[in-house]
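In: Below are the sequence and a predicted model for it; my questions follow.
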Amino acid sequence: MQDYKLTINMFGEFSIVNEAHSLITSKAKSPQMNMLLSYLIANKETDVTKDKLIDVLWPEENSNNPSGALRNLVYRARNEMSEFFPGSQVESILLVGNTYHWNPEIECDVDIYKFEQYCNLASREENPDKRYFFNTQAHLLYKGEFLPMFRMESWVMFRSNYYGNLYTKCILSICDYLNAHEKYRDILMFCEEAINVHPLEESIHKEKINAYLKLGEVQNAMDYYYSIVDLFNQKYGLDITSTMQDIYQSILSQMPNQHVDMDELVENLKNDKNSDGSFYCNFDIFKNIYQINLRSVRRSQSKRYLLLMTLSDLNADSELTVDIRQEMDILHGLMSRCLRRNDVYTQSSFCQFSLIITVANEAGCNTVVKRLRERYTARRQHSNVKLTIDIELIM
């Protein structure tokens, strides 16, 4: 049996391989047999009753003879496994009384058990270098989610979530170590590999953005931020802007203090990279857009204006000063309280807000601008900070 050690992978595609034979999910003739084998291997230290196996293999079926169907499936699985041990009488699935279990005498190298072992070693290790080593070994083993071909099975969902959480901790620990050693390029590499197999973990995306910022690659950080916001929105229907707000502010705080003019702002807003396809958003965003349009219908004679509000420090024209940061907070709070429900605004750079207002005419727009300017001036704390408001009619 020593000559026929099995290598079993359950992360990504399920496979059993040795020198004599191989069983790979994509080439398998019986998914049900793979389910039986994978369940017994994943629970190889546990005796599994016949009733439990029947519930796992046929959860929604009411067979007249479930015990017979199970016996037949076990028989076929044993025949398949015998191919791994030519010339030997090796029983891979044992039946003792009313319970089945994987033969503990078969030498196996199973990825999920090695992965869990390395994660446990890392969590108990106090030496940073050794902890880093254990985590990198665990990282190498995680080739994808646990048994993705059976991801809708309840027992697989539970285990997949468990291993996914372990993997996230593993990657974040690796990033902590590399941050301490200022190896930011290595962080980008590990995060990229991790995202390929674990794409929905926001904390790993944040680590990648932070690495870009540590390298001074602010534009790369911003581009990547927008790409993952679009990915979550378009592919998974998730709006992550609120949970990513902290990292977005970190990016903005390192952006160069370069003002855009009204023409640039209009061009950026008109530039729709996804104009060929329909726009997809989650329900909350859809509801907000609907409500804005509904209110606009009721005011069909109204006009819409784009306002660009820029703060600049008269004492340091090209710098992001502490004074500007504080004044931006004041202006933000003012706009959140003073604007009407159908007005929309956003922070378009670290020292600028863009605002869309709906008014009856140009005089109404001037009234809004005057009110904003007066209320800001009344609350301003630094006289050296100047507010400029540019106006453009949306046509």
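Out: Done, it's in. Numbering: from 1, shown residues only.

In: alpha carbons only for contacts and neighbour counts from here, please
Out: Fine.

In: Report the central residue of this protein.
Out: With the centre of the chain defined as its mean C-alpha position, the nearest residue by C-alpha atoms, centre = their mean is L200, 2.6 Å away.

In: so what's it up against?
Out: By C-alpha atoms under 8 Å, 6 or more residues apart in numbering, the residues touching L200 are F232.

In: Check it against this one:
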Amino acid sequence: MKENSLRVQMFSRFILEGLGGTLDEDRIRSEMLTKLLVYMIIHRDKEMTVQEICESLWPDEKSDNPAGALKNLMYRLRALIKKTWGDHAFILTGRGSYAWNPEYTLEVDAEDFDRLCQRAKAAPTEKAAAEDYGSAMALYKGMFMPKLAGEHWVASLSTYYHSQYLEAAKNRLGILEDFGEYGEMAECCREVLKLDTLDEDIHTAFVKGLMLQGKPKLAMEQYKHAVDLLYESLGIAPSEELRRVYEDLLKQTHDQEMDIAAIERELREDVESGAFLCEYGVFKKTYDLEIRRAGRLGISVYIGLITVIPRVEIPVDSPAYLGMISDGMDSLEGVLLGSLRSGDVISRYSGSQFIVLLPTCQYETAKMVMERIEMNYYNTKKKSKTRLSYSLQEMDALPRKKKGAGKNGSRRS
């Protein structure tokens, strides 16, 4: 480090160190002092007026004397700096303004991270880009100033740096895949998922990295974990890319030749009685199979869509809404598994909907099945905060002109 230089960490937590002293959030023991010090560091390249600083530190508060409040806060900060570093004066006072003392240079992890990301994008070779992305990612230890995440000037930077981190990770993963570095690819994904558990592209790359290493069992476990996590947290089905990797994984898993008895034993390993609960990609394949079978045998097949709806008006994105829907969907899953026949197929279609495939079923029977599900749901949840809405549609068995329209219906309760 240069003379009169200090090192600043802002990812995950705040630390200012160098010149024989260290300050972190535990030593500062005041959110307002931390906020002021971080603000002065971020804006150290210009002189900040008292008004600008006050509006950033107290955006929603009306004070009769904001300049006095800032002066008092600055006095406390300088006293803390003096206690830690002696006579080093990091902050200068001007006419109605404050500024960082240019005699003291700062090496800030967030700024170094951003520089490395920009350099990687302009790198002359993929190898150089991968190295710069790796160095940048090593600096990103967590979200930018998480304890100050509620401040608008922190939130915007936090969003920017996190998006840069994910972009760096995905660019590096693409290069590692091109170079055949599948082990490093999987390890990169593992580290990223510690900081962002819900990025589907990273989950996809993780499954692919494990699969390309010849570790199909681990890849399958990661795929199932990713699908369950994305359903439970975001209510979304796997993307086309994740499903494509899954299909490649299935092909790899069954490349080795086996005798028919061994294959039959493998097929029966995970067979369970009752309705079949699966992820949406498998549901689509099953749907395709049932269309062909219905056309060949001349039987009718119905699809039911069941939606969980709050009984009261509530903002859609609110925690209360999401909690109600999640609780209702968990209950509905149990009811579906207990109410449907072996051979019926169930899948989560969205965060608030299940889709059900009812083979060899007439409209009247399908309607009775939906009503039974309703009844069982309300019996299970006596004081439910949610209700069900369902609709039924007969599958078109063959891609030809229909002789008669199939029945369909819907109901809200």
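Out: The structure has been received and is ready for your questions. The structure displayed is predicted, hence computed values, not measured ones.

In: Show me where the stretch 201-350 of the second structure has its helices.
Out: Counting by DSSP state H, counting those that start in this stretch, the segments of the stretch 201-350 of the second structure that form helices are 216-234, 240-253, 260-268, 280-297, 319-339.

In: again, but for the stretch 101-250 of the first structure
Out: Using DSSP H, counting those that start in this stretch, the helices of the stretch 101-250 of the first structure run over 111-124, 128-141, 154-180, 184-197, 202-214, 218-236, 245-254.

In: Quick check: which of those helices is buried the most?
Out: For the helices of the stretch 101-250 of the first structure, the largest average neighbour count (mean count of other C-alpha atoms under 10 Å) is found in helix 202-214, namely a mean of 21.

In: Next, the mean deviation of that helix compared to the second structure.
Out: Taking mean C-alpha distance after the TM-score superposition for the first structure, the mean distance separating helix 202-214 of the first structure from the aligned residues in the second structure is 1.8 Å.

In: Which of the helices of the stretch 201-350 of the second structure sits closest to Y161 of the second structure?
Out: helix 216-234 (22.4 Å; C-alpha to C-alpha).

In: ok now that closest one, how far from the chain's centre?
Out: The chain centroid and the centroid of helix 216-234 of the second structure are separated by 13 Å under C-alpha atoms, centre = their mean, to the nearest Å.

In: which residues does A28 of the first structure contact?
Out: By C-alpha under 8 Å, 6+ apart, the neighbours of A28 of the first structure are N34.

In: How much space separates it from T377 of the first structure?
Out: Going from A28 of the first structure to T377 of the first structure by C-alpha to C-alpha, to the nearest Å gives 73 Å.

In: One more: S296 of the first structure?
Out: Distance, S296 of the first structure to T377 of the first structure, by C-alpha to C-alpha: 31 Å.

In: and if you look at L334 of the first structure?
Out: Noted for L334 of the first structure: a distance of 11 Å to T377 of the first structure, by C-alpha to C-alpha.

In: do the same with I195 of the first structure
Out: From I195 of the first structure across to T377 of the first structure, the span is 47 Å (C-alpha to C-alpha).

In: again with Q249 of the first structure
Out: Applying C-alpha to C-alpha, the value for Q249 of the first structure to T377 of the first structure is 25 Å.

In: L388 of the second structure corresponds to which position in the first structure?
Out: In the first structure, no residue is equivalent to L388 of the second structure according to TM-score structural alignment.
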